[in-house]
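# Okay, here's the prediction I keep looking at, along with the sequence it came from:
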Amino acid sequence: MPDSSFRLITLDLDDTVWPCVPVIQAAEEVFHDWLHRHAPRLAEAHDLTSMRRHRRELMDAMPEIAHDLGQIRRRSLAMLLESFDYAVGLAEEALALFDEHRNRVEPFEDVAPVLRTLSERYRLVSLTNGTANPEATPLRGLFERSITAADAGAAKPHPALFIRALEHAGCAPSQCLHLGDDPWMDVEGARAVGMTAVWVNRYGRNWPDELAPPALTVTTLHQFLNWLDTEPQRDPR
């Protein structure tokens, strides 16, 4: 039977519930095509690689907002538009288009059915360092809340995101399971605040030697659900 002490399940989004790279690439290509039409001098001077470099430089220069990828992208684009004598207001239209395509994700096939089952038993909250909005994706309605690094004021593995989820649900860390694909940001970050952490390893990666193993490693959420249904009550790690 499922562990009755768990009330909350938090999940990372990118590369945990959907593939990240293809959707980012597609969104950036649409975004750059838009720039070719509306800010051609900028688009000709900066390809996607140089625009990413500009954002990284801005993150280094402004560490106080580096966790907020949406704000970094907005500020970077506004700066570049201004440098080529375009209206800074174009940034909002361009980024609205980017966000629309950023949310055109295709969840892994196991995700929706497992989340529907889990949502009947547990409270579900998504935690992401990115900017995706589950309510604008095929997973609409499956999370009771979605918390981003921008919301929390810090990115995983900082405890802020995890603590925000616990406060929202009124749960102690021992009552929460976190699932994510990144050993450091997800597993180690969750364990640092006292949560049980499950590693979702969809791509056959090796676990870092310097980290203690996770409570569970799965390649699909079906395996996680089976574990919940068959394992006796566990002490959180």
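It's in.
# When you work out contacts or count neighbours from here on, use the C-alpha atoms and nothing else.
Noted.
# Name the next helix or strand downstream of the longest helix along the chain, please.
Longest helix of the chain, by residue count under DSSP state H: helix 21-38. Next helix or strand after helix 21-38 toward the C-terminus (DSSP states H and E): helix 40-45.
# List of residues touching that next one?
By Cα atoms under 8 Å, 6 or more residues apart in numbering, the surrounding residues in contact with helix 40-45 are 32, 35-36, 80-81, 84.
# mind checking the SS state of the residue in the chain sticking out farthest from the centre?
Largest separation from the mean C-alpha position in the chain: Asp85, at 34.1 Å (Cα atoms, centre = their mean). With DSSP: H, G, I helix; E, B strand; the rest coil as the basis, Asp85 sits in coil.
# Check the spacing between it and Ala39 real quick.
Applying Cα to Cα, to the nearest Å, the value for Asp85 to Ala39 is 9 Å.
# Between the two ends of stretch 81-90, what distance do you get?
Stretch 81-90: ends 8 Å apart by Cα to Cα.
# Counting neighbours, which bits of it end up buried?
Residues 81, 86, 88, 90 are the ones in stretch 81-90 that count as buried (16 or more other Cα atoms under 10 Å).
# Okay, one more to line up with it:
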Amino acid sequence: MQIYVRPAPFQVLSFDLDDTLYDNRPAIAIAERELLQHVHQQHPQTVSWQRQDWRAQKLKVLQRNPKLAHDPSAARLEVLTQGFKHLGLGNKAFSAAKDAFDCFYFHRSNFTVETSVLTLLAELGQRYRLIGVTNGNVEAERIGLTPALELVLRAGNGLRMKPYADMFVEASQHLQINLNQVMHIGDSLGSDVAGARLAGCQATWLSPGYGRDQPEADWMANNKHPMLPQVSIQHITELRHFLSC
């Protein structure tokens, strides 16, 4: 644990989800694989398209509608719809896209947060209010986080991704607290640390992220960042020590 800026008193612990409370990579890899398999099996005319083709389609969709960059679910559905139209599904494109999205969405949240993390959250919840603030679209209830978190905010439906302040402001209004009473914990300097600090919250940087061996490349290269966290920790369980000080 390293303290960069002495924390002020706070009442709420805000957690990023992906790569902070669990390693998000395995679930995403499985979901992407199952999605592509579903698409090819259900619509043989799509077999010529591989992941790089769908990535190219995503770039086109986001160029046409940049706001979708802040809504991962809506963006994926639109990418699938436009891709299916391009591949000749015509008026069946949207229903096919919805089925494909449902396949991805199921596998994307088809795991459970480790017991050690859930135990940690239960302990912290006895002293602080706990919330989740994520740029992703994981289903908190399915992965076991709902009992621990009073509120989970996800990007989309008018709420922009971190580092924009939207979700932090929404959380403070919902909880009826000042932003500086929130300590946000996350693995990303660019979205979590900068987002929290710019919004007026405090920040704890998890570095490296959950399941990682190395910290973010930009920190390793420059050893500096325009937005310092109050605290950095190397493993999520270090919160026990930090919050007992």
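Structure's in. What do you need? Just so you know, these numbers come straight off a predicted model, no measurement behind them.
# the strands in structure 2, which residues?
For structure 2, the strands defined by DSSP state E cover 2-3, 12-15, 129-134, 151-154, 182-186, 202-206, 231-233.
# Could you point out the residues of structure 1 onto which the fourth one aligns?
Under TM-score structural alignment, the alignment places strand 151-154 of structure 2 onto residues 145-148 of structure 1.
# Also the last one?
Aligned by TM-score structural alignment, strand 231-233 of structure 2 corresponds to residues 216-218 of structure 1.
# Give the equivalent position in structure 2 for Val114 of structure 1.
Going residue by residue (TM-score structural alignment), Val114 of structure 1 aligns to Leu120.
# Could you measure from that match over to Leu145 of structure 2?
Applying Cα to Cα to Leu120 of structure 2 and Leu145 of structure 2 gives a distance of 12 Å.
# In terms of packing, which of those two has more residues around it?
Neighbour comparison, Leu120 of structure 2 and Leu145: the larger count goes to Leu145, with 21 against 16 (by other Cα atoms under 10 Å).
# which residues does that one contact?
So Leu145 of structure 2 contacts 113, 118 (Cα under 8 Å, 6+ apart).
# Pro208 of structure 2 and Met220 touch, don't they?
No. In this structure, Pro208 of structure 2 is not within contact of Met220 by Cα atoms under 8 Å, at 10.9 Å.
# Of the two, give the one with the bigger neighbour count.
Pro208 (20 against 10).
# For that one, which non-adjacent residue is spatially closest?
Pro215 (4.1 Å; Cα to Cα, 6 or more residues apart in numbering).
# Am I right that that neighbour is in contact with Trp205?
No. The pair Pro215 of structure 2 / Trp205 is not scored as a contact, 10.3 Å apart, by Cα under 8 Å.
# returning to what we had before: how close does the nearest residue to the match of Val114 of structure 1 once chain neighbours are set aside sit to Leu124 of structure 2?
Among residues not flanking Leu120 of structure 2 along the chain, Thr237 sits closest, at 7.0 Å (Cα to Cα, 6+ apart). According to Cα to Cα, Thr237 of structure 2 stands 11 Å off from Leu124 of structure 2.
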